[in-house]
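S.K.: just coords:
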């Protein structure tokens, strides 16, 4: 490109010089605009990552047959999954249980209702599909007690399901991002049958436990302390072996407990369901789903990991992504780990789970599912899910002798 001086020396006209100047100004303004838009999108994405999510409607109810007790839903990768699920609704019922798929076409899926809906019921067409299945601890028909776990942010509610016989082996269940402890109830009957006491916990900013000063997630970097307090609670109640089971972001939290806890001697192993092993992998995947440029991931992670950006991201402190990357920290792991992950997860890709197995085949075992989607492996194939966990517990001598004899 000719500079104004060189253009003039070659006889450029004033009109040409003016055109060059105008083009440079236009390019500068355009570049500034692109950078501003990219920065705005990155900040929005960063805030979305750390802001506790409320449940949003992702499913459309197309029809309800109260005589046949069936429900017709819009056809999506979730609604056509085999197995048992739940549906958050509004109207006469706030939550209904779904059974098997009865019919399917390109637009709709008809499923059996496992919650009775009366003929006078009125339910909104907007709903949210869920893998929870159980909506409360009473539905398990097992003895339990509400507990409060003291932590740095205040008392965190928990449910304690004692084993049928006195035991010193416990499992601590840790739910994922944007959910609460009800997500973990599916696993309680399995551990109860294995003679293991279950403690289903909450942690800061999950809507049940106390709110931190900022009210935002730290993606496991601070939440692990609340779960570590639960490990201490279990120790004071007589636990001598603790299994940590984490779902999705709960997996990231469980791994941070295993790496950082003062009670590491008590931890006997980890069971991770659809876990976050490395947040960078997850966030890169999410930007692709949203059809955003890869640079958005880098800018968002850069902002979240920097103290100077906390007034914008509202995190209250830098998030240590290097510490949360357990693939790169695989050499520090000391406990056996079972990973259950679907290769078509659709939210948390299984890549980092596979990478961790490659890095630590001596400690990490993985059961690979297909079709099951994110945190819905129990729903999709309960028998395989149960067998995978129970056989892993047996191989690591984590089933109390009395329970092992009964089976």
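M.R.: Everything's here; your move. Computed from a prediction, not measured in an experiment: that's the story for all the values here.
S.K.: all contacts plus neighbour counts: C-alpha atoms, from now on.
M.R.: Noted.
S.K.: so where do the helices sit in the stretch 251-400 of the chain?
M.R.: Counting by DSSP state H, counting those that start in this stretch, the stretch 251-400 of the chain forms helices over residues 279-289, 294-304, 310-313, 321-324, 351-359, 377-380, 382-395, given from the N-terminal end onward.
S.K.: list the helices and strands the longest one packs on?
M.R.: Helix 382-395 is packed against helix 377-380, with contacts defined by 3 or more Cα pairs under 8 Å, 6 or more residues apart in numbering; DSSP states H and E.
S.K.: adding another structure so you can compare the two:
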């Protein structure tokens, strides 16, 4: 009996400790899902040749991609633009610099590879102005790119929605495409993205609340001459756009959706990202379960319980009624294209999904600007939404 009591005395604290460790892991995982992410350095600058205007980076699946990209760094420059891949070996990639880097400039080693390319609206050399959208979260800044002349303004506006952990600059690549089609573009922000107002808890709702800010942008467009809108969402912006499409009182004004590397079903995405991070079931399922309950969601840093069923747009495909263009690389590496293909299979009457590969996440414009532009241009014209021929 004495030995049994001794064994129990040892085992109970161990079980409690194991349970506490699991709970900590669950809540930590859940918290990462809803906490706005900061930009993460994902490569190193190995060398800069200011004479040849070239740069060497760690070789990664992103840095070796052909095309035009950007690089966030610190020192003399906060952001530099990158061009063609000049050489690749097992460990490094040498690329052309498209930003003139002067001799003596300090460029720090740690850097973040980016598909943004453009950072400010002025880089597009198009007419634009800053506006504020009055949303339930407060005044959300937006960039408005009107077509000109004003008396030829299109009745169709494009409203662009950026993704998780980014800002409006992500969307600038698409503005010239829609401008060439004669469409006014509104590039918006939403709560907790670092530009729009912060909600009380400052957490993401994965589209379940952010859609209200985009819906307010539709109202702004309708009050300023738009008769219909095209929603374009990037990554999590795609999830937000889809929530607007099924939840908005303005849904009759939504003529179409364009989705680049979209989140169509969060559970598919989060399971994939958990596997990539080395997390195994049941931890991802437990983390999503924690976010689905109000009490444990708040312990995880979320203001709201996350209703993953409502965010599953494959399951809700029957509720969609506007044509959708999905642009998604099958080599995305961050948001798998599985749910996008599933939505296309569920609604072949609405969804057009041309094939893209290699391009990685939200870098289709960078990798294949010609194919990406043609896909949007041809589809928009086929929907009768272009104001120019």
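M.R.: That came through fine. These figures come from a predicted structure and were not determined experimentally.
S.K.: kindly provide the TM-score of these chains.
M.R.: Once the chains are laid over each other, their TM-score by TM-score structural alignment, normalised by the length of structure 2 reads 0.97; 386 aligned residues with a Cα RMSD of 1.2 Å.
S.K.: for the helices of the stretch 251-400 of structure 1, give me TSV that also has distance to residue 8 of structure 1.
M.R.: Conversion of these to TSV gives the following (distance: least, Cα to Cα, whole Å):
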stretch	distance to residue 8 of structure 1
helix 279-289	48
helix 294-304	40
helix 310-313	47
helix 321-324	54
helix 351-359	59
helix 377-380	72
helix 382-395	77
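S.K.: quick one: closest of those helices to residue 6 of structure 1.
M.R.: For the helices of the stretch 251-400 of structure 1, the distance to residue 6 of structure 1 is smallest for helix 294-304, at 36.9 Å, taking Cα to Cα.
S.K.: all helices for the stretch 51-200 of structure 1, in order.
M.R.: Using DSSP H, counting those that start in this stretch, the helices assigned to the stretch 51-200 of structure 1 run over residues 188-193.
S.K.: follow-up on the earlier one: point out the most buried one among the helices of the stretch 251-400 of structure 1.
M.R.: Of all the helices of the stretch 251-400 of structure 1, helix 377-380 has the most neighbours on average by mean count of other Cα atoms under 10 Å, namely a mean of 23.
S.K.: mean deviation (superposed) between that one and structure 2, please.
M.R.: Its matched residues in structure 2 lie on average 0.4 Å from helix 377-380 of structure 1 after superposition (mean Cα distance after the TM-score superposition for structure 1).
S.K.: tally of neighbours for the closest residue to residue 245 of structure 2 other than its chain neighbours?
M.R.: Across the structure, with Cα to Cα, 6 or more residues apart in numbering as the measure, the residue nearest residue 245 of structure 2 apart from its sequence neighbours is residue 251 (5.8 Å). Burial of residue 251 of structure 2 is recorded as 18 neighbouring residues (other Cα atoms under 10 Å).
S.K.: what's the counterpart of residue 251 of structure 2 in structure 1?
M.R.: In structure 1, the residue matched to residue 251 of structure 2 (TM-score structural alignment) is residue 264.
S.K.: check residue 384 of structure 2 too.
M.R.: Going residue by residue (TM-score structural alignment), residue 384 of structure 2 aligns to residue 397.
S.K.: how close does its match get to residue 189 of structure 1?
M.R.: From residue 397 of structure 1 over to residue 189 of structure 1 the distance is 19 Å, taken as Cα to Cα, to the nearest Å.
S.K.: so between the two, which is more surrounded?
M.R.: A direct count of neighbours by other Cα under 10 Å for residue 397 of structure 1 and residue 189 places residue 189 higher, at 18 against 12.
S.K.: where's the residue nearest to that one when sequence neighbours are not counted relative to residue 379 of structure 1, distance?
M.R.: Among residues not flanking residue 189 of structure 1 along the chain, residue 140 sits closest, at 7.3 Å (Cα to Cα, 6+ apart). Taking Cα to Cα as the measure, residue 140 of structure 1 falls 15 Å from residue 379 of structure 1.
S.K.: do the same with residue 261 of structure 1
M.R.: With distances taken as Cα to Cα, residue 261 of structure 1 is found 32 Å from residue 379 of structure 1.
S.K.: thanks a lot, see you next time.
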